[in-house]
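**Student:** this is a predicted model, with the sequence first.
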Amino acid sequence: MAEFLLRWLVNLSLLFSPFFLVQGWWLCRTIPRLPEADGPVRGRVPGRAPGFHILLIGESTAAGVGAASQKEALAGQLAKASAERAGCEVFWQVLGRNGLTARDACTLVAGSRVFFSPDVVVLVLGVNDVVRMRSASVWRKDLRALISLLRRRWEAVPVVLAGVPPVGLFPALPQPLREILGLRGRMLDAVSRSLAEKSSGVSHAAGPVGVHPEPEFFCSDGFHPSPVGYAIWGRYLAEVLVPEICMDQ
């Protein structure tokens, strides 16, 4: 029922699409375009015992926009939180690109070199699919295709779907565009949650979705997390990721 209501509200919002296009045009001209995080896209967090390997795939948040280095960005923060929670070393690698959609991620994975066999893959996607007005059915289809690709490459690797970021809370977005995109984000996140519930070896990690973040959660553009925000998000993801790995090993 909740997913149906979200879809109905989203469809209703399309009546105001010309106004939203104007707001979107204004937004593209005013939000500063920040670079992706600097530094190596793979690394190791030392620990007391042999550990596991995390592969993070996704959009600008995976690429670390809003942080100076990958260690301060989501990949490094997630690896650190996971190592602390599991009490072992963690190897990590990130495949991230600004503007990436779920469909684009298939191409990125197919053409990228991964330096280990991952024990878990974390997918951080959704904002670009929201902005590009992807429907629920297209989002579900693209996620399934990406998961199938990962399973063909690494057999039964566990997959964690990070919750679609809470677009409706982004300070950079004006109203009513913020509210409408927030509804679309919640709709896609409901699809992710449903897909995880019906798929073996796939989990959904809500993270900060639905939690009103403090101002310091965002970086200067009001759109991407700051290092503080990435640390909070990394801890949320680690709460789901570590038990999944420990049960599988």
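**Tutor:** That came through fine.
**Student:** every contact and neighbour count from this point should use C-alpha atoms.
**Tutor:** OK.
**Student:** mind checking how far residue 2 is from residue 60?
**Tutor:** 29 Å (CA to CA, to the nearest Å).
**Student:** ugh, wrong one, residue 205
**Tutor:** For residue 205, the distance to residue 60 - CA to CA - is 18 Å.
**Student:** cool, residue 119 as well?
**Tutor:** Distance of residue 119 to residue 60, computed by CA to CA: 23 Å.
**Student:** who has more neighbours, these two?
**Tutor:** Higher neighbour count among residue 119 and residue 60: residue 60, with 24 against 21, using other CA atoms under 10 Å.
**Student:** neighbours of the closest residue to the more buried one other than its chain neighbours, how many?
**Tutor:** Distance criterion CA to CA, 6 or more residues apart in numbering; nearest residue to residue 60, sequence neighbours excluded, is residue 98 at 4.1 Å. Using other CA under 10 Å, residue 98 has 17 neighbouring residues.
**Student:** mind telling me what element residue 6 is part of?
**Tutor:** Per DSSP states H and E, residue 6 falls inside helix 2-13.
**Student:** neighbouring contacts of that helix?
**Tutor:** 180, 183, 184, 186, 187, 190, 191 (CA atoms under 8 Å, 6 or more residues apart in numbering).
**Student:** next, the buried residues of the helix or strand just after that helix.
**Tutor:** Using DSSP H and E, the helix or strand that follows helix 2-13 in sequence is helix 17-30. Within helix 17-30, the residues that count as buried by 16 or more other CA atoms under 10 Å are 20, 23, 24.
**Student:** excluding sequence neighbours, find me the nearest residue to the residue nearest the centre of the chain.
**Tutor:** For the chain, the residue nearest the mean C-alpha position is residue 124 (2.0 Å; CA atoms, centre = their mean). Excluding its sequence neighbours, the residue lying closest to residue 124 (CA to CA, 6+ apart) is residue 58, at 4.6 Å.
**Student:** cool, and residue 219?
**Tutor:** Distances taken as CA to CA, 6+ apart place residue 226 nearest to residue 219, at 4.2 Å, with adjacent residues excluded.
**Student:** distance of that neighbour relative to residue 166?
**Tutor:** 15 Å.
**Student:** and what of residue 206?
**Tutor:** Counting by CA to CA - residue 206 and residue 166 are separated by 10 Å.
**Student:** put this beside the first:
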Amino acid sequence: MLHQGISIMLAPVLLLQGLNVRRTTPKLAEPEGERLGQTGTNPELSVLILGDSAAAGVGVANQDQALLGQVVHYLRPHGHLKYGLFAKTGATTSTTLESLNDHINCSHPILGQGHFDIIITSLGVNDITSSLSCDKWLQQQAQLLTLITERYTPKLILVTAIPPLGSFPALPNPLRWSLGQRAKHFNHKLQQLLLMLDQQALDQQQIDQQQIDKQSKAQTRFTLINLPLENPQQDSSMVDFMRQVMATDGFHPGPQIYTAWAKLIAEQIQLRK
């Protein structure tokens, strides 16, 4: 692809810019707050969030403002729920897979649970800023989705798309452009993977329903979630808009993004009920 060729030619510049961004970007802490709990004595829905610093809520002060707290806020009116968050700054698809495999048959308070109705993932930024190829990343994503499907038998897995790195204020050009193009490419391939997995789930459900002697079971469905980031200000650039709604480091979500992200997730969950 054209952007790959240009990025190769710009490699020395991109490398220097990347090192400088890592050195100068402020390191924000993960927010305070509980990562495991429930809203009533008889939860009707269980939700797990897996992922990186964005999933962990970096960019806000506490979990109530972060993705987990906002998801709980929007789902609470529809019934009691149980929730868990397993996320870490710097996490990649590969390290998340390792953590899940390290906690097989264990008493981990979150990963050791046997079932979640809904699983939300947020992984890819740390993969994309490394030298990992898109094919390798897709392979890891497929492994992760297969593992959590088999282990937790969820009804729905909501996979968060890689955010628009091409609009991140913390990134200078041409690094911003290069990572933005790479993110678009990864997301396009991720969408294809999820469509394939979703079709396989539908096909399996039809097979189960046709077998009269076998009780039909609901198959896991897969949906890509694109962060609702649209610039409502005609007279300002997307980068300027992102500077207003992102955290102070120009790299993580701010409260507005977490709220919009959680609202979209809650809407998808209600649609699939």
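**Tutor:** Noted; the coordinates are in hand. As the structure is a computational prediction, the values presented were derived from the model and not from experiment.
**Student:** on that earlier part again, the residue nearest to the centre of the first structure against residue 57, yeah?
**Tutor:** Yes. With contact defined as CA atoms under 8 Å, residue 124 of the first structure counts as touching residue 57 (6.1 Å).
**Student:** quick one on the thing from earlier: which residue lines up with the residue nearest to residue 219 of the first structure in the second structure?
**Tutor:** Aligning on TM-score structural alignment places residue 226 of the first structure opposite residue 254 in the second structure.
**Student:** same question, residue 16 of the first structure
**Tutor:** Using TM-score structural alignment, residue 16 of the first structure pairs with residue 10 in the second structure.
**Student:** so what's that match up against?
**Tutor:** Counted by CA under 8 Å, 6+ apart, residue 10 of the second structure has zero contacts.
**Student:** near the match of residue 226 of the first structure, how many residues? Count them for me, please.
**Tutor:** Look at residue 254 of the second structure: counted by other CA under 10 Å, it has 25 neighbours.
**Student:** repeat for residue 188 of the second structure
**Tutor:** Neighbour number of residue 188 of the second structure under other CA under 10 Å is 12.
**Student:** ok, and the closest non-adjacent residue to the alignment partner in the first structure of it?
**Tutor:** Alignment note: residue 188 of the second structure maps to residue 190 in the first structure; criterion TM-score structural alignment. Sequence neighbours aside, residue 3 is the residue nearest to residue 190 of the first structure in space, at 6.3 Å (criterion: CA to CA, 6+ apart).
**Student:** aligned partner of residue 207 of the first structure in the second structure?
**Tutor:** Aligned partner of residue 207 of the first structure by TM-score structural alignment: residue 227.
**Student:** what strand or helix carries that match?
**Tutor:** Assigned by DSSP H and E, residue 227 of the second structure belongs to no helix or strand.
**Student:** distance check, the residue nearest to it when sequence neighbours are not counted against residue 25 of the second structure.
**Tutor:** The shortest distance from residue 227 of the second structure to any residue other than its chain neighbours is 5.9 Å, reached at residue 261 (CA to CA, 6+ apart). Taking CA to CA as the measure, residue 261 of the second structure falls 24 Å from residue 25 of the second structure.
**Student:** and those two? Which one has more around it.
**Tutor:** Using other CA under 10 Å, the more surrounded residue of residue 261 of the second structure and residue 25 is residue 261, with 22 against 14.
**Student:** am I right that the more buried one is in a strand?
**Tutor:** No. Residue 261 of the second structure is assigned helix when assessed by DSSP: H, G, I helix; E, B strand; the rest coil, not a strand.
**Student:** isn't it right next to residue 253, touching?
**Tutor:** No. No contact is recorded between residue 261 of the second structure and residue 253 when judged using CA under 8 Å, the distance being 9.7 Å.
**Student:** ok, which stretches of the second structure are helices?
**Tutor:** Secondary structure of the second structure (DSSP state H): helices at 2-9, 11-24, 53-56, 67-75, 93-102, 125-128, 134-152, 175-210, 238-245, 255-272.
**Student:** most packed of the ones you listed?
**Tutor:** Among the helices of the second structure, helix 53-56 has the highest mean neighbour count (mean count of other CA atoms under 10 Å), at a mean of 26.
**Student:** so what's residue 46 of the second structure closest to, chain neighbours aside?
**Tutor:** With sequence-adjacent residues excluded and distances taken as CA to CA, 6+ apart, residue 46 of the second structure is closest to residue 82, at 4.5 Å.
**Student:** the corresponding residue of the first structure for the one you found - how many residues pack around it?
**Tutor:** Superposed on the first structure with TM-score structural alignment, residue 82 of the second structure falls opposite residue 91. Around residue 91 of the first structure there are 21 other residues, counting by other CA under 10 Å.
**Student:** do the same with residue 249 of the second structure
**Tutor:** The number of residues packed around residue 249 of the second structure, counting by other CA under 10 Å, is 18.
**Student:** next: the one 4 residues further on.
**Tutor:** Residues lying near residue 253 of the second structure (other CA under 10 Å) number 27.
**Student:** surely it meets residue 246?
**Tutor:** Yes. The criterion here is CA under 8 Å, and residue 253 of the second structure meets it with residue 246 at 4.6 Å.
**Student:** which neighbours do the two share?
**Tutor:** With CA under 8 Å, 6+ apart as the test, residue 253 of the second structure and residue 246 both reach residue 59.
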